[in-house]
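1. Here is my input, please return the structure:
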Amino acid sequence: MSQAVGNTALAYARAWHVVDAKQRVLGRLATNIATTLMGKHKPIYDPASDCGDYVVVINAKDILVSGKKYDQKLYRHHTMYPGGLKEITFKDLQAKDPTEPIRKAVSGMLPKNRLRKVRLERLKIFEGNDHPYKDNIIVQHGLEESRKVSQQ
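-> Have a look, this model is predicted:
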């Protein structure tokens, strides 16, 4: 009897994970989210195929950063005009849109290839507890807890 999972529809089925970001450190949270979006937690993982799951992040406004990053971390972008380098601090970006620091952190941890945009579309981030995907959620615990369960 073969133990291989193979290219079955069940193997590529996408689960929905919910993550509570309240009092969680941004970098550690983003690495776990990126791993789940890529599908590295599955036995069928292939870098060239898109086999990751959906991730719903709640309470994004209560995220933490370590050290002095709250005041000193800068996000830069260029408008492509001369002298168009724009900078915004973490504190200002979080006040403007609390979901954006998480999205930028996860985006930076995904591979820079054609699958990046597709994987980021499966990331749903919400400021508070309420989200419209309550019926889809299969995995009720956070990402770190699911890693512990799968390792046992």
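
2. Only C-alpha atoms from now on, for both contacts and neighbour counts.
-> Fine.

3. all helices of this structure, in order?
-> 26-38, 69-72, 90-96, 100-109, 115-121, 143-151 (DSSP state H).

4. now the other sequence, so there's something to compare against:
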Amino acid sequence: METKIYTLDATGAKPGRLATQIAHILLGKNTPDTTRNLVANVQVVVENASKLDITEKRGTEIFQTYSGYQGGQKSETWAHLAARRGISEVLTRIVGGMLPKNKLRTPRLKNLIIKD
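-> A predicted model of the protein is given here:
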């Protein structure tokens, strides 16, 4: 079976609304033969990610990570993360938060290609 490629344009789109569309496609919910235990044979390409409509308030939201060790909690704002790693990392983390927390999350995120 061939890989189906979906292309989304991020120009002027809100990050959360775009991320829900991406997560819906990555989970395979837009096809009638959806299986929850397999990675859908799709690839999502997001173009013009740098033109996302990120408001000033959203730039102050915080991503948190925790290593499990004492003092291992790290916090970073969207704006700082975008400056450090690029807007593609911000969108990837938003989409990753919308996917199920299981072994298929990483393979599904590998089917997401973000172009600035």
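
5. Can you say which of the helices of structure 1 is packed in most?
-> helix 26-38 (a mean of 21; mean count of other Cα atoms under 10 Å).

6. mean distance, it to its aligned residues in structure 2?
-> Here the mean offset of helix 26-38 of structure 1 against structure 2 after fitting is 0.6 Å, by mean Cα distance after the TM-score superposition for structure 1.

7. Pipe the helices of structure 1 into TSV and attach distance to residue 82 of structure 1 per row.
-> Formatted as TSV, the helices of structure 1 follow (distance: least, Cα to Cα, whole Å):
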stretch	distance to residue 82 of structure 1
helix 26-38	33
helix 69-72	25
helix 90-96	23
helix 100-109	25
helix 115-121	28
helix 143-151	43
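
8. Out of those, which is closest to residue 9 of structure 1?
-> Using Cα to Cα as the measure, helix 26-38 is the one of those that comes nearest residue 9 of structure 1, at 17.2 Å.

9. which residue is nearest the centroid of structure 1?
-> Centroid-nearest residue in structure 1: residue 33, 3.6 Å away (criterion: Cα atoms, centre = their mean).

10. I'd like to check which residues are in contact with the equivalent of residue 29 of structure 1 over in structure 2.
-> Per TM-score structural alignment, the equivalent position to residue 29 of structure 1 in structure 2 is residue 18. Applying Cα atoms under 8 Å, 6 or more residues apart in numbering to residue 18 of structure 2 gives the contacts residue 10.

11. distance of residue 18 of structure 2 from residue 60 of structure 2?
-> Applying Cα to Cα, to the nearest Å, the value for residue 18 of structure 2 to residue 60 of structure 2 is 19 Å.

12. again, but for residue 5 of structure 2
-> 33 Å.

13. go on, residue 37 of structure 2?
-> 36 Å.

14. Residue 99 of structure 2 now?
-> 23 Å.

15. cool, residue 19 of structure 2 as well?
-> 18 Å.

16. do residue 68 of structure 2 as well
-> With the distance defined as Cα to Cα, residue 68 of structure 2 ends up 25 Å from residue 60 of structure 2.

17. Residue 52 of structure 2: neighbouring residues, count only.
-> By the measure other Cα atoms under 10 Å, the count of residues near residue 52 of structure 2 is 19.

18. Alignment lookup: it to structure 1.
-> Using TM-score structural alignment, residue 52 of structure 2 pairs with residue 63 in structure 1.

19. Now check structure 1 for the residue matching residue 107 of structure 2.
-> By TM-score structural alignment, residue 107 of structure 2 lines up with residue 118.

20. And for residue 97 of structure 2?
-> Under TM-score structural alignment, residue 97 of structure 2 pairs with residue 108 in structure 1.
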